[in-house]
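Q: the following comprises the amino acid sequence and a computationally predicted model.
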Amino acid sequence: MKVSVIIPVYNEEKYLAGCLESLKKQTVVKDMEVIVVDDGSTDGSKALATLHQGHQGPGAARNLGAKNARGEILVFADADMEFDPDFIEKLIAPILVGKTIGTFSKEEYLLNKDNVWARYWNLNLGRQDNLMVPRDHPDTAPVFRAILAAKFIEVGGFDTTVGYTDDWSLSRKLGVKSVAAPGAKFYHRNPETLAEVWRQSRWFGKNEFLTKNLVRRIYNLFRYCPVWAIFKIYDPRFLLFKVVYNSAVVTSVLLSFFGETKSK
């Protein structure tokens, strides 16, 4: 089966080349196409893109890529990821044998582990040993890293109205979860500067589970209030990380009251 790898990009010029280079080394490269969808970038990302759109968020960019894909299997990657050479081969293996319509990988590792802010991001989420997925994660998940194109098209792709959790919307539409693909190993960057922590946390704050209704919004304003971090954390740099992270999330939750766009 032909595979289409779809990569949404928004101002990720400094990471995209590494991602594309690792995809060139895939064992299934002869049966694979790569579609880079520019989501309104203002940096050099757009020069490497296959398709272009105004800034609408990664879900809309993935949907555009899927519309133009020729593959029977869609693989969704991010510009700040890199992959082992047999990643896609192992990722799609359960689909090829008819075990499932889609897969994800539990073997996701921190790519920039030497960066202190990247490590703090993992620590903040309770992740250890450079793993991006908990060791005890079940063998199913609401996120699809690979899926049969026909099934994706059948439900109209990702829901672009839900913000940060747009990649969970596919599972909800299909009524099934993805299945773990053993041995599909890849590496993912966390934010490397406080400015990147702020931007990514603002995106996280557009999570539908934080802003779905008035009660949740008010609860999460208190839950992520940066003041609480002062009483819990004794590492000065991690305290600074938490203040930036929580402030960004609170900003997104507050702006949701005024109908802020869900795009990244």
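A: Received it, and whenever you're ready, just let me know what you need. Numbering: from 1, shown residues only.
Q: contacts and neighbour counts: CA atoms only from here.
A: Fine.
Q: stretch 154-170: end-to-end distance?
A: 11 Å (Cα to Cα, to the nearest Å).
Q: host element of Leu74?
A: If you go by DSSP states H and E, Leu74 is part of strand 73-76.
Q: give the buried residues for that strand.
A: Using 16 or more other Cα atoms under 10 Å as the test for burial, strand 73-76 gives 73-76.
Q: next helix or strand past it?
A: Next along from strand 73-76, by DSSP H and E: strand 81-83.
Q: can you tell me which helices and strands that following strand packs against?
A: In terms of contacts (3 or more Cα pairs under 8 Å, 6 or more residues apart in numbering; DSSP states H and E), strand 81-83 is packed against helix 13-24, strand 186-188.
Q: what segments of the stretch 101-250 of the chain are strands?
A: For the stretch 101-250 of the chain, strands defined by DSSP state E, counting those that start in this stretch occupy the ranges 102-104, 108-110, 140-141, 146-148, 178-180, 186-188.
Q: any idea how far Arg145 is from the closest residue to Lys151 other than its chain neighbours?
A: Nearest non-adjacent residue to Lys151, counting by Cα to Cα, 6 or more residues apart in numbering: Ile101, 7.5 Å away. For Ile101, the distance to Arg145 (Cα to Cα) stands at 11 Å.
Q: want to compare, so here's the second one:
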Amino acid sequence: MSREKGISVIIPCYNDGRFITEAVESVYGQKTDIPFEVLIIDDGSTDKKTHEITQSLAAEHSDTLRLIRHKRNKGLPTARNTGLKHAKYPYIFPLDSDDKLSCDPEMTKSGGYLGRAVDVLEENSDVVYAYPGTHLFGAVECKYVFKLPYDEETLLYIHNVGPYVVYRRDEALEIGGYTDRMRYAEDWDFNIAMINGRHKQGRPAEVRQFKEPYILYRRREDGTNMTSAPALNNRQVMQYLIKRSPEIYQKYCPGENDGEILDHALRKHYEVRAKSSAAFALHCVFNPIASFRDGSIALGIHTARRKLHKLWAEHVTDDSPQGQGVQAEPQTHDIV
């Protein structure tokens, strides 16, 4: 198959017909001249409506959209791996069926997220992947970006990047793609493994951060986002992360054996997570109109806003004077 410059957008879907049209159309709403394709991976959906909608999308965009069905549900990691296997282009962007790319003119100019991310990877082989800022919508509405520049060590303790990285297909296949042993935090594990793969080869593993909220991340009323899943306990998750990427954990976590490395990583996880959660909560407090739709709630927290202003200001991005960005992460990607 062709390996010309281009990007494959992989959209796993399980009984998510009510949202997937928005996800797909958001890809086609991007203003980019980079060739792209969309792969919908129907992961064993049992909902008739989902079958009808995905079939209709495949017919409507027959030149650039492929529909691949699993006979039974295999889970999000396996669905993404199916997309990796069948992808036509050298760059990959995973998009959940209930989320979408922003089609705001300010977000789509200069090629949007897909175009800018591919350009970065084309121009700099030291960059392992790029990731965007996020706008929460649905049950919760607010914008945020990560305050601090990407930090390799912090990624080992908390998922401060998110699932929507653009990366090279060949590198993803080289590390074995997404693990099917974890139905939770599999994207965190993948992001660490991509960096660890380069460390093992003695290659740079830079990560490029875009602060623009290119991704619209849906918060459902029932809390069941596609990337939500019953959580393993902290120790189980961290044990697996270390097992798959031992070299990079050994670099940052002092210890003479696996147990000491694990204990160090868990201590750091709780420290970093507490700070991140507090920053995100403060952001919601100081942006009440964006976070709450009931004006009385916004009015009621006015006093708290004044008292907490000093603490809040320490977490707001320097380039976001209206308080639209803090160091935070989608909670569904935390380990709890």
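A: Arrived safely. All figures in this text were calculated on a predicted structure; none of them were measured in a lab.
Q: quick TM-score on the pair, please.
A: The TM-score (TM-score structural alignment, normalised by the length of structure 1) is 0.65; 201 aligned residues with a Cα RMSD of 3.3 Å.
Q: so which of the buried residues of strand 73-76 of structure 1 is the closest to Thr42 of structure 1?
A: Phe76 (22.4 Å; Cα to Cα).
Q: the counterpart of the residue nearest to Lys151 of structure 1 in structure 2: neighbour count?
A: Using TM-score structural alignment as the criterion, Ile101 of structure 1 maps onto Val128 of structure 2. Val128 of structure 2 has 24 neighbours, counted by other Cα atoms under 10 Å.
Q: what does the one 4 residues further on give?
A: Other residues near Pro132 of structure 2 come to 24 when the count uses other Cα under 10 Å.
Q: now it. Nearest residue, chain neighbours left out?
A: Phe210 (4.7 Å).
Q: residues near the counterpart of that neighbour in structure 1, how many?
A: Mapped onto structure 1 by TM-score structural alignment, Phe210 of structure 2 lines up with Ala181. Here the number of neighbours of Ala181 of structure 1 (other Cα under 10 Å) works out to 26.
Q: what of Phe209 of structure 1?
A: As a burial measure, Phe209 of structure 1 scores 15 neighbours (other Cα under 10 Å).
Q: got it, and Leu214 of structure 1?
A: 12.
Q: and the gap between it and Ile6 of structure 1?
A: To Ile6 of structure 1, Leu214 of structure 1 is 35 Å away according to Cα to Cα.
Q: doesn't Ile289 make contact with Ala298 of structure 2?
A: Yes. Between Ala298 of structure 2 and Ile289 there is a contact under Cα atoms under 8 Å: 6.3 Å.
Q: before we move on, back to that, comparing the helices and strands packed on strand 81-83 of structure 1, which comes out most buried?
A: strand 186-188 (a mean of 20; mean count of other Cα atoms under 10 Å).
Q: deepest of the strands of the stretch 101-250 of structure 1, which one?
A: Of all those, strand 102-104 carries the top mean neighbour count, a mean of 29, counting by mean count of other Cα under 10 Å.
Q: what lies in contact with that strand?
A: For strand 102-104 of structure 1, contacts defined as Cα atoms under 8 Å, 6 or more residues apart in numbering pick out 91-92, 94-95, 140-141, 143-148, 177-181.
Q: please report the distance of the residue located most distally from the centre of structure 1 from Leu239 of structure 1.
A: Taking Cα atoms, centre = their mean, the residue of structure 1 most remote from its mean C-alpha position is Phe231, at 31.0 Å. According to Cα to Cα, Phe231 of structure 1 and Leu239 of structure 1 sit 10 Å apart.
Q: ok, now Phe87 of structure 1?
A: From Phe87 of structure 1 to Leu239 of structure 1 the distance is 36 Å (Cα to Cα).
Q: ok, the two, which is more surrounded?
A: Higher neighbour count among Phe87 of structure 1 and Leu239: Phe87, with 24 against 18, using other Cα under 10 Å.
Q: now do the same for that one: its match in structure 2.
A: Per TM-score structural alignment, Phe87 of structure 1 is aligned with Tyr113.
Q: now do Lys173 of structure 1
A: Using TM-score structural alignment, Lys173 of structure 1 sits opposite Ala193 in structure 2.
Q: go on, Val28 of structure 1?
A: That one, Val28 of structure 1, aligns with Thr32 by TM-score structural alignment.
Q: one more: Val243 of structure 1?
A: So, by TM-score structural alignment, Val243 of structure 1 is left unmatched.
Q: Val243 of structure 1 is in contact with Ala229, isn't it?
A: Yes. The pair Val243 of structure 1 / Ala229 is scored as a contact, 6.7 Å apart, by Cα under 8 Å.
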